[in-house]
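In: okay, here's the prediction I keep looking at, along with the sequence it came from:
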Amino acid sequence: MSDSSALPAVLFAMDPHHLPRLFPAPVRARLASCYRMPDGAAPVPEASGGVALADAEVLITGWGCAPLTAEVLDTMPRLRAVLHSAGSVKAHVTSACWERGLLVSSAAVANALPVAEFTLGAMLLAGKDVFRIRARYAAEHRLPETGETASLGNYRRRVGIIGASRTGRRVLELLRPFDFETAVHDPRLSAPDAAALGVRRLPLDELVASSDILSVHAPDLPSTRRLLDARRLALMPDGATLINTARGALVDTDALTAELSSGRLSALLDVTDPEPLPPGSPLYGLPNVTLTPHLAGALGNELERLGAAVADEAECLRAGRPLRHRVVRADLEHSA
């Protein structure tokens, strides 16, 4: 039997509410097989379950983690890696982490999967105008007439993807078995990468103007704020649907509200700006708008997938293998 005290030590830095959902017993058992484990979590790293701050070699972070400042890192002189059990690391990985040469990893790839699945479902339903027709069905208690469904269907429906991010790429993969025509806009996507994805690259205005369904998967950066402004929203074809599972700030809410209030477009919005929308927003009551409260990302039993992704990285680290989902400082200029 191995001596557990000889194992490298791990600490959890996150809101303790999330710990049992991200790391249920099977995932904790994987970690415990190669690391000395604490019994709790805290937003600021603290000694727990016999694991001293000075002993911690790996910090597993999550939602609610406080910024890892130089002062915080000074308490963990043996720390060599920060493994994040969620998406973006921008809120807690500070310049001090990079200056100390810490390895950083994120479970963003695992979180992209449910977002992409949610988006695919929304696209398939949007192609048949399910949400608007459902509202009319509830109000009028009748089946739609043939003329009312003539423009519906998903055969060769044109889908535009804004952002070849992890989620955007996964959406493109999920769309392959279907008879959609797909195109993408991403200024950082090369021609060879687009060819590998099997998708056309288009300038943003052309993508917006040619898409029956437009889905947003770009990061929230200064350069992408209100990327879909009044001018670009006006380019969308009559009857088109906007799907946003990225960040609300990428769309001009006032301009979108005007377009949707006219009935010209439809939308499924899992994120908005602000979030939530104020109680008086007309978007709550429009039959051509479906609002969901930030449901697309990992939740419920999907959280275990994030914890499992961290366990994968922890095992790589213990075995001396490269991290599979390493984040480097330069990435953060172009990612969420």
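Out: Structure received. None of these values were measured; they are calculated from a predicted model.
In: only C-alpha atoms from now on, for both contacts and neighbour counts.
Out: Will do.
In: so which elements touch the biggest helix by length in the chain?
Out: Across the chain, the longest stretch assigned as helix under DSSP state H is helix 108-126. With contacts taken as 3 or more Cα pairs under 8 Å, 6 or more residues apart in numbering; DSSP states H and E, helix 108-126 sits against helix 166-175, strand 213-216, strand 241-244, helix 303-319.
In: also this one, for the comparison:
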Amino acid sequence: MRIPVPATPPAPPRPRALFAMGRRHRDALFPPAAVERLTRHVDLDPQLVVEDFDRIPGPASVELLITSWGCPPLDAAALARMPALKAVVHAAGSVKHHVTEACWERGLRVSTAAAANAVPVAEYTLAAVLFANKRVLEIADRYREHRTALDWSAHFPGFGNHRRTIGVVGASLVGRRVLELLRPFDFDVLVSDPHLDPADALALGARLTGLDELLAQCDVVSLHAPALPETHHLLDARRLALLRDGATLVNTARGSLVDTAALTAEARSGRLHAVLDVTEPEVLPADSPLYALPNVLLTPHIAGSLGNELLRITDSALDEVERYCAGREFAHPVSRAALAVSA
């Protein structure tokens, strides 16, 4: 007698997903191998990339949005067109540009790849700190000019990285990663963050101080605070004046944290050095002195993920999609409360 074999239950339907971002970002973030992995878990048209929520084919069935740079705002009108939408997986850092109050009112689950994007920013910052104390820019400039060996210790007395004091302003994802990268070096590290207590700072390998005290004690100060009304021009003329002569300011966070006019005056005098990956405005006017000053390194917002670093963000987003489809919690969720005080 043949024993009947139980029928294999049909696989549950895959959630319908949609790319919502700039076309060029989809192309950079989701090469064929990533698309193949993605479509194992979701029902998605890889060629459909939405840059305007008023033009979504079949919006009612969309359950999951995969977003990145260039995603339009998810306001009440956009959400009304997607009644089945339950989650947003952001393949980039900040979600402030598109996640609105309407998303929280709907109860959407939101994930971000900000932790993945923090890695290259922190690496850039570490390089800036090490180069600043070693006076690499100025020495390279002199070497280019004179094309001969000079007594660099005589020109830059006391330069080097031993027992320097480094200040980190903001224990954000990037700030915490910077603190982690600073641990192996012979640095004294200070941190300033209104949401941090001394025990937490000590666990991060730093001593908690007030901002003014940090500025006055550090050889290099690196900014990692969010752009909020209360942080606008956090480093104004008064606070920049607290920095030691010859100190270096590193800004990979937001240009609005620094009063550009005040910093330009300090840099032009030669008193302060600066490594600026972000500025206010961005881009600076063509006649800004900051482009040409030998004590300023100005880069065009390249500290974050670019080139092959984007694949780290892709992997993070794909991991989150898989968690969602398996009914698990996101590894990198965004909450309404946390978003209010983050970048």
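Out: Received it, and whenever you're ready, just let me know what you need. Quick caveat: nothing in here was measured; it's all calculated off a predicted structure.
In: before we move on, back to that, please list the outside residues in contact with the longest helix of structure 1.
Out: Residues from elsewhere that reach helix 108-126 of structure 1, judged by Cα atoms under 8 Å, 6 or more residues apart in numbering: 86-88, 131, 154, 166-168, 170-171, 174-175, 213, 215, 241, 243, 245, 268, 296-298, 302, 305-306, 309, 325.
In: try stretch 253-268 of structure 1
Out: Contact with stretch 253-268 of structure 1 is made by 122, 229-230, 233-234, 236-244, 272-273, 282-283, 286, 288-292, as judged by Cα under 8 Å, 6+ apart.
In: which of the residues you listed are buried? Put it as a ChimeraX command.
Out: To isolate the buried ones among the contacts of stretch 253-268 of structure 1 in ChimeraX, judged by 16 or more other Cα atoms under 10 Å, type:
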select :122,229,230,233,234,236,237,240,241,242,243,244,272,273,283,286,288,289,290,291
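In: now, the contacts of stretch 253-268 of structure 1 that are in strands?
Out: Counted as lying in strands by DSSP state E, out of these, are Thr241, Leu242, Ile243, Asn244, Val289, Thr290, Leu291.
In: which residue lines up with the first one in structure 2?
Out: What it means is Thr241 of structure 1. Thr241 of structure 1 maps onto Thr248 in structure 2 when the alignment is built from TM-score structural alignment.
In: quick one: contacts for that match?
Out: Ala132, Asp219, Val220, Val221, Leu272, His273, Ala274, Val275.
In: how about a cut-off of 7 Å?
Out: By Cα atoms under 7 Å, 6 or more residues apart in numbering, the residues touching Thr248 of structure 2 are Ala132, Asp219, Val220, Val221, Leu272, His273, Ala274.
In: what lines up with the first one in structure 1?
Out: Taking TM-score structural alignment for the superposition, Ala132 of structure 2 sits opposite Ala126 in structure 1.
In: need the counterpart of Glu275 of structure 1 in structure 2.
Out: In structure 2, the residue paired with Glu275 of structure 1 is Glu282, using TM-score structural alignment.
In: name the nearest residue to that match, sequence neighbours excluded.
Out: Gly255 (7.4 Å; Cα to Cα, 6 or more residues apart in numbering).
In: so who does the one you found touch?
Out: Val278, Thr279, Glu280.
In: ok, these in structure 1: which stay?
Out: Contacts from these that recur in structure 1, judged by both residues aligned by TM-score structural alignment, their matches' Cα atoms under 7 Å, are Val278, Thr279, Glu280.
In: the last one touches Ala253, doesn't it?
Out: No: under the criterion of Cα atoms under 7 Å, Glu280 of structure 2 lies out of contact with Ala253, with a separation of 11.3 Å.
In: dead centre of structure 1: give me the residue that sits there.
Out: Nearest to the mean C-alpha position of structure 1, by Cα atoms, centre = their mean, lies Ala112 at 4.9 Å.
In: tell me where the stretch 201-343 of structure 2 has helices.
Out: 211-217, 237-242, 260-269, 310-325, 336-339 (DSSP state H, counting those that start in this stretch).
In: can you redo these as a markdown table with distance to Ile166 of structure 2?
Out: Formatted as a markdown table, the helices of the stretch 201-343 of structure 2 follow (distance: least, Cα to Cα, whole Å):
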| stretch | distance to Ile166 of structure 2 |
| --- | --- |
| helix 211-217 | 8 |
| helix 237-242 | 15 |
| helix 260-269 | 19 |
| helix 310-325 | 28 |
| helix 336-339 | 27 |
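In: save the contacts of Gly255 of structure 2 as CSV, and put in distance to Ala267 of structure 2 too.
Out: Below are the contacts of Gly255 of structure 2 laid out as CSV (distance: Cα to Cα, whole Å):
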residue, distance to Ala267 of structure 2
Val278, 16
Thr279, 14
Glu280, 15
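In: what's the match for Ser192 of structure 2 in structure 1?
Out: In structure 1, Ser192 of structure 2 lands on His185 (TM-score structural alignment).
In: contact partners for its match?
Out: For His185 of structure 1, the contacting residues are Ile161, Ile162, Gly163, Arg201, Leu202, Pro203, Leu204, Leu207, by Cα under 7 Å, 6+ apart.
In: quick one: which of the residues you listed is nearest to Leu102 of structure 1?
Out: Nearest to Leu102 of structure 1, judged by Cα to Cα, of the contacts of His185 of structure 1 is Gly163 at 28.7 Å.
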